[in-house]
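**Student:** Got a sequence here, can you build the structure:
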Amino acid sequence: MTVLGVRALNRAMLVRQSLLERSKWSVPEAVARLCGVQAQEPQEPFVGLWSRLSGFEVGMSDAALTGRAVVRTHLMRRTVHLVAARDALAWRSRHEAMLRQKVLGVYRSELAGLDLEEVARAGREVMSDGCARTMRELAEALEGRWPAVSRRALGELVVAALVPMAQLPPRGLWKVRAGVRNLPLETWLGCEVDPPAERGDPVGRELVRRYLAAFGPATTADVRAWCGLAGLPAAVRELEPELVSFRDERGRRLWDLVEAPRPDPDTPAPVRFLPAFDNAILGYRDRSRVIDEAHLGLSVAGLRAVLVDGRVAATWTYGRGWLEVAPLRPLSRAEREEVEAEGWVLAGFLEEGVERVRILKAG
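**Tutor:** Below is the predicted model of the structure:
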């Protein structure tokens, strides 16, 4: 079985994530091809899309969100993602059990013995008037029926687990600070959420296909780390006849779509600035294809990353009038020049009147 080294896996990830060359996708197409964009921090997706799309302008993303082509919702790993509207409707039922388990795990003692279906019905009744509500407002409307449960636990249970919700704009619009106001996904999109499959696991199989198209080659553990779902190894086994397999350098089996691109490991990779929590890093159980073990903590700490030769080599931050890059390793003169050049382009996109792009010494 062919062995794929770290650079081969890295280049495969970069081309599928549109990080080798910017694509001409529309925002809804990009969000769909990327299997959603991590959007827990509302402003971060803009840099992620800018780094991937040719000619990207912030108005494109705002229009996709207000036009309901994409939607902010709790999905993979119970985090908020920007997801294509059709995917949100198709995938939500497959994520239902995981979303409930995540909330119950946090508030197990408070929610013990609660009839979840009764709570879900009550939540839908409150939201049936079509008015968007904050989580607190929804919890306040329900707390009289379950006075022993804290508002936070009750609100998170309904909003993040029991009732498929959309977080409405202006939350998630460019440079707009707005609290979270929720509306049932079906109300916002005008379509019903797809029901659970009656036979087999077609949604699970489709999730595996889509994941591999955006992130492969990958192990079954990588697939589960991306979405947080159980049962997908069975979906992989069912798909085996239409997949190709490899081994990584540690002997683990990797799965991929037959026709998916796998560039030469020596393909040059340009500098790319990534936002916090980008799925190019978080989308794997084993993140060694893109980040060194010593720096794994950065990927979950909310630090923004700079890819140099396809790997996380620095972090970056900015404020009004400045953009600063902190290398994690010594950069060559050519690398520093490329990082600085891309930093100036990013500074122009951020529109912060940046007058200084500074690259610090490696710490």
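**Student:** contacts, neighbours, all on C-alpha from now
**Tutor:** Fine.
**Student:** which other residues reach the longest helix along the chain?
**Tutor:** For the chain, the helix with the greatest residue count under DSSP state H is helix 85-106. Here helix 85-106 makes contact (C-alpha atoms under 8 Å, 6 or more residues apart in numbering) with 32, 68-71, 73, 75-78, 111, 156-157, 160-162, 164, 185, 189, 191-196, 203-204, 228-230.
**Student:** That helix: which residues count as buried?
**Tutor:** 85-96, 98-100, 102-104 (16 or more other C-alpha atoms under 10 Å).
**Student:** So for Trp226, what's the nearest residue that isn't a sequence neighbour?
**Tutor:** Closest residue in space to Trp226, ignoring its immediate chain neighbours: Gly283 at 4.5 Å, by C-alpha to C-alpha, 6 or more residues apart in numbering.
**Student:** Could you give the number of residues near the one you found?
**Tutor:** Residues within reach of Gly283, counting by other C-alpha atoms under 10 Å, total 21.
**Student:** I'd like the structure of this one too, to check against the first:
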Amino acid sequence: MDDRVSRRTLNRAALARQSLTARADLPALDMVRHLVGLQAQAADPPYLGLWTRLSGFTHDDLTGLLYDRSVVRSSVLRGTQHIVTAADFPWLRPLMRGPLGRARQAAFGRATAGMDLDELAAAGRDLLRGRTLTRPRLRDLLAERWPDRDAEALAWSVQTLVPVIHRPPSGTWGKGGATPFTLAEEWLGVAMAAEPRVDDLVPRYLAAFGPAGVRDLQMWSGLRGLEADLERLRPRLRVYRDETGAELFDLPEAELPDPGTPVPVRFLPAFDNLVVAYADRTRIMTDEHRRRVCVGSMVAPTVLVDGFVRGTWKIAKDRDTAVLAVELFEPVTDGATAAELVEEGERLLRFAAAGRAHDVRVTTAQS
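**Tutor:** Purely as a prediction, here's the structure:
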């Protein structure tokens, strides 16, 4: 059956499945699994992404999962850094060979032209076996074997060719520094899947982001050419159409919420997957606002008002004070919403900048 679905219904469906209409009372591990992965190019955004979706979430909830190996941080979806569950990584990482390979070729293909990449991967494995190396240390060791090559390109290439984990404290709240590499098989104690299936990924994506089209799934995952896969899975899925007539797929048991469902103010971190999970992002923000949020490879932290991206935010800290600066794209004229922006902003500061004096400043961007 083909049913037409409004943009606002798609918005409410996405927010409900992301626990943004109401915070979920779930363990952090369950939410990581439900979302498939949390974008983790920087250490803090995964914590903020869980905080905005879970009731009672604390920093230790995610840090503990990283240390006890229940979740791992590595290059996964779109070939970018994510936190995923240890149970998902062994099949999800091999499924991303295509996106990882394209990213490596685009960035370092010229520097590694003519090299035997299997030989490079084997050398990386040999160097990492039984120990953890930072990327700079791996670079230096690879330079000894290939002194005439760009060693930085070699180290980055190994990261895409060999499944590695960035073990904690890397990736924990507030921690920066050189990225450590540990062989994933050694960290997890299991082998990577030899034949991962996109069939395992499609229902997981739809459960957290659906209804969605083929191009949306490809944008979120980084995979290409999934039209035949969705066509093969069609009998197991429900089909909708959006306001433009584009085809959308969903799980047959998934319900669509009332488009009038109220949504509280929510703060999303930089690179949140909700903002980048669709080719057509108008269910979350207008095309004009997208140009302000997604600039080059950067995706700004965003604030949702009535479920749509209405502005961006950032926190400036010194030793004693933390200031949350919210810049809206248009003024908020409703007094209750304005008060809610400040109230939710203060909650964010209590989580992200505990022990400091807090100040929330809401302004409107100059057009």
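**Student:** ok, back up a step: average offset of the helix or strand following the longest helix of the first structure relative to the second structure?
**Tutor:** Proceeding N to C from helix 85-106 of the first structure, the next assigned helix or strand is helix 108-111, under DSSP states H and E. Average distance, helix 108-111 of the first structure versus aligned residues of the second structure after superposition (mean C-alpha distance after the TM-score superposition for the first structure): 1.9 Å.
**Student:** measure the residue nearest the centre of the second structure to Ala270 of the second structure for me?
**Tutor:** By C-alpha atoms, centre = their mean, the second structure has its centre lying nearest to Gln39, at 2.5 Å. Distance, Gln39 of the second structure to Ala270 of the second structure, using C-alpha to C-alpha, to the nearest Å: 9 Å.
**Student:** likewise Ala143 of the second structure?
**Tutor:** Counting by C-alpha to C-alpha, the gap from Ala143 of the second structure to Ala270 of the second structure is 34 Å.
**Student:** If you count residues, where's the longest strand of the first structure?
**Tutor:** strand 311-319 (DSSP state E).
**Student:** Mind listing what's buried along it?
**Tutor:** Neighbour-count burial for strand 311-319 of the first structure, counted by 16+ other C-alpha under 10 Å, picks out 311-316.
**Student:** Which residue is most remote from the mean position of the first structure?
**Tutor:** Centroid-distance maximum for the first structure: Gly144 at 35.7 Å, with C-alpha atoms, centre = their mean.
**Student:** Stretch 257-277 of the first structure: how far from the chain's middle?
**Tutor:** Counting by C-alpha atoms, centre = their mean, to the nearest Å, stretch 257-277 of the first structure is centred 17 Å from the centre of its parent chain.
**Student:** Actually, stretch 141-157 of the first structure.
**Tutor:** Distance, centroid of stretch 141-157 of the first structure to centroid of chain: 29 Å (C-alpha atoms, centre = their mean).
**Student:** ranges for the strands of the first structure?
**Tutor:** 3-4, 37-38, 70-74, 80-84, 165-167, 182-184, 243-248, 253-257, 272-274, 304-308, 311-319, 322-327, 356-359.
**Student:** Which strands or helices does the first one pack on?
**Tutor:** Yep, that's strand 3-4 of the first structure we're talking about. With contacts taken as 3 or more C-alpha pairs under 8 Å, 6 or more residues apart in numbering; DSSP states H and E, strand 3-4 of the first structure sits against strand 243-248.
**Student:** so the strand it packs on aligns onto which residues of the second structure?
**Tutor:** Aligned using TM-score structural alignment, strand 243-248 of the first structure spans residues 237-242 in the second structure.
**Student:** Could you do stretch 261-272 of the first structure as well?
**Tutor:** Counting by TM-score structural alignment, stretch 261-272 of the first structure corresponds to residues 255-266.
**Student:** First-to-last residue distance for the matching stretch?
**Tutor:** By C-alpha to C-alpha, the extent of stretch 255-266 of the second structure from end to end equals 22 Å.
**Student:** which of the residues in it are buried?
**Tutor:** Neighbour-count burial for stretch 255-266 of the second structure, counted by 16+ other C-alpha under 10 Å, picks out 256-257, 263-266.
**Student:** what do you get for stretch 335-354 of the second structure?
**Tutor:** Buried, per 16+ other C-alpha under 10 Å, within stretch 335-354 of the second structure: 340-342, 344-346, 348-349, 351-353.
**Student:** same deal with stretch 200-213 of the second structure?
**Tutor:** Within stretch 200-213 of the second structure, the residues that count as buried by 16+ other C-alpha under 10 Å are 201-213.
**Student:** What span of the first structure is it aligned with?
**Tutor:** Mapped onto the first structure using TM-score structural alignment, stretch 200-213 of the second structure spans residues 206-219.
**Student:** Now tell me what touches the matching stretch from outside.
**Tutor:** For stretch 206-219 of the first structure, contacts defined as C-alpha under 8 Å, 6+ apart pick out 9, 12-13, 16-17, 33-35, 223, 232, 235-236, 246, 252-257, 260, 280, 283-284.
**Student:** again, only this time at 6 Å
**Tutor:** 13, 16, 34, 254-256 (C-alpha atoms under 6 Å, 6 or more residues apart in numbering).
**Student:** In TSV: these, plus distance to Met60 of the first structure and neighbour count.
**Tutor:** As requested, the contacts of stretch 206-219 of the first structure are exported to TSV (distance: C-alpha to C-alpha, whole Å; neighbours: other C-alpha atoms under 10 Å):
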residue	distance to Met60 of the first structure	neighbour count
Met13	25	28
Arg16	21	21
Leu34	17	22
Leu254	36	19
Trp255	34	21
Asp256	32	24
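**Student:** of those residues, closest to Leu4 of the first structure?
**Tutor:** Nearest to Leu4 of the first structure, judged by C-alpha to C-alpha, of the contacts of stretch 206-219 of the first structure is Leu254 at 8.9 Å.
**Student:** Which single one of the buried residues of stretch 200-213 of the second structure is nearest to Gly130 of the second structure?
**Tutor:** Nearest to Gly130 of the second structure out of these is Leu201 (C-alpha to C-alpha; 31.2 Å).
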